[in-house]
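K.L.:
Pasting the sequence and the predicted model now:
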Amino acid sequence: MSLFSLKKVSLSFGHPALLEDIDLSLGKGERICLIGRNGEGKSTLMKLITGELTADSGEIRMAQGARIARLSQEVPDDYNGSVFELVADGLGELAGLIKDYHAACVSLADDGGENAMNLLSRIQQKMESAGGWQLEQQVEQVISRMELDADAEFSSLSG
């Protein structure tokens, strides 16, 4: 069973069509790489898959419960927050809880007081019940592999 599939999908912003009669499906555990020259439709295809764009024709199906996230090529100019917060934002609904957990850990490290410990304990319980630990580890892995400081302000980083 595929996580998503495209059948005879076409999209045009004029003539010629950017994408024409595209067929694509991706199953659980599969990985793909989109390679092509600038302007060939890679980002447009990703925007169709994530629902940011609507196809002119064809059919796009998503498996129930499947989530698709896309990292934009453009670096947000006006983003205020840490590297950790930006990466966590890609997780959807659990992003807020994971960001709260990270902030509580930083607060505990800075403060070390009982209030900080109690806050961290409450957030840990929420993380446990929501199954957020695996996602928090994924955020940490991404940041580690990129060799970034999780607490650095994103706006302070160079391109």
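P.N.:
Yes, it's here. Numbering: from 1, shown residues only.

K.L.:
Please make it C-alpha for all contacts and neighbour counts, starting now.
P.N.:
OK.

K.L.:
Surely Phe4 forms part of a helix?
P.N.:
No: according to DSSP: H, G, I helix; E, B strand; the rest coil, the state of Phe4 is strand, so it is not within a helix.

K.L.:
my guess is it contacts Leu26, does it?
P.N.:
Yes: the pair Phe4 / Leu26 is scored as a contact, 5.8 Å apart, by CA atoms under 8 Å.

K.L.:
between these two, which one's more packed in?
P.N.:
Phe4 (19 against 15; other CA atoms under 10 Å).

K.L.:
Spatially nearest residue to the more buried one (excluding sequence neighbours)?
P.N.:
Met62 (4.3 Å; CA to CA, 6 or more residues apart in numbering).

K.L.:
Could you pull out the helices in this protein for me?
P.N.:
Here the chain has its helices, by DSSP state H, at 42-50, 83-88, 95-111, 114-130, 133-145.

K.L.:
let's bring in a second model and compare:
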Amino acid sequence: MAETAQFDFYLDADDEYQPEQLPTGVVKMGGKEYVVRCPKDSLPMLLGRIQARAQEAEDPALQEEVITQLVAACFDPDDTADIVERVISPYDRHLSIAFLVDTVQRVYKQYAPLLDKGYEELGIENPIKQPEDRKPSSKKPGARKAVAKKTTAAAKKTAAKRTAARA
């Protein structure tokens, strides 16, 4: 018989992290309100997987499972079946997959400060965070100022011509 390993410590991580204590919210979609909860901080990774599966999936049951996972990411479990049915229904023209994905992303953004705060308390930066200001700009810095100067100069010339014409 093998000896039982002896451990130097025991951590019960379940005592510290309690996501059910995070605040809930309400999202109105297509005239109906739904309760949302804070999605896991891994939501951006889940969205990437969902997108890959949706592109590969040819089986309608698998496609529906992808939508169900997306809904389950932040909506109350009691509402999941209703939301999925509305997305699939040809009669509910407002609730589409694109609308649902956008809504889930907006819910995640609402909770982002809480998620960031949790990471700050741990002394680290949110590894999944994708701030808008990190995206490269398509415009050269100062391009707006140059356009504004040209517009102002053109306006001054026009005003001067009108004044000269009146005199």
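P.N.:
Perfect, I can see it now. As the structure is a computational prediction, the values presented were derived from the model and not from experiment.

K.L.:
Can you pull the TM-score for these?
P.N.:
The TM-score (TM-score structural alignment, normalised by the length of the first structure) is 0.25; 67 aligned residues with a CA RMSD of 4.7 Å.

K.L.:
returning to that earlier point: contacting residues around the residue nearest to Phe4 of the first structure?
P.N.:
3-5 (CA atoms under 8 Å, 6 or more residues apart in numbering).

K.L.:
Show me which of these is closest to Ile98 of the first structure.
P.N.:
When the contacts of Met62 of the first structure are compared for distance to Ile98 of the first structure (CA to CA), Leu3 wins out at 25.1 Å.

K.L.:
ok, the closest one to Leu45 of the first structure distance?
P.N.:
16 Å (CA to CA, to the nearest Å).

K.L.:
Those two: which has the busier surroundings?
P.N.:
Leu45 (21 against 18).

K.L.:
Now that one. Nearest residue, chain neighbours left out?
P.N.:
Leu19 (7.8 Å).

K.L.:
I'd assumed Leu11 was in contact with the one you found.
P.N.:
Yes: counting by CA under 8 Å, a contact exists between Leu19 of the first structure and Leu11, whose distance comes to 5.1 Å.

K.L.:
Among these two, which residue is more densely surrounded?
P.N.:
Leu11 (22 against 19).

K.L.:
Isn't the more buried one up against Lys47?
P.N.:
No: Leu11 of the first structure is beyond contact range of Lys47, at 11.2 Å (criterion: CA under 8 Å).

K.L.:
Looks to me like Ala81 of the second structure is in a helix.
P.N.:
Yes: the assignment for Ala81 of the second structure by three-state DSSP puts it in a helix.

K.L.:
what's the burial count for it?
P.N.:
Ala81 of the second structure: 13 surrounding residues under other CA under 10 Å.

K.L.:
For Val106 of the first structure, list the residues it contacts.
P.N.:
No contacts exist for Val106 of the first structure under CA under 8 Å, 6+ apart.

K.L.:
now it: how far from Leu119 of the first structure?
P.N.:
Distance from Val106 of the first structure to Leu119 of the first structure, by CA to CA: 12 Å.

K.L.:
Asp100 of the first structure now?
P.N.:
10 Å.

K.L.:
what ranges do the strands span in the second structure?
P.N.:
25-29, 32-36 (DSSP state E).

K.L.:
Can you list the helices and strands that the last one packs against?
P.N.:
Where contact means 3 or more CA pairs under 8 Å, 6 or more residues apart in numbering; DSSP states H and E, strand 32-36 of the second structure is packed against strand 25-29.

K.L.:
related to what we said a few turns ago, which one of the strands of the second structure lies closest to Ala165 of the second structure?
P.N.:
The nearest among the strands of the second structure, by CA to CA, is strand 25-29 at 58.9 Å.

K.L.:
quick one, that closest one and strand 32-36 angle?
P.N.:
Using axes from the mean of the first three to the mean of the last three CA atoms, to 10 degrees, one finds that strand 25-29 of the second structure and strand 32-36 are set 150 degrees apart in direction.

K.L.:
buried residues in strand 25-29 of the second structure?
P.N.:
For strand 25-29 of the second structure, burial by neighbour count (16 or more other CA atoms under 10 Å) applies to Val27.
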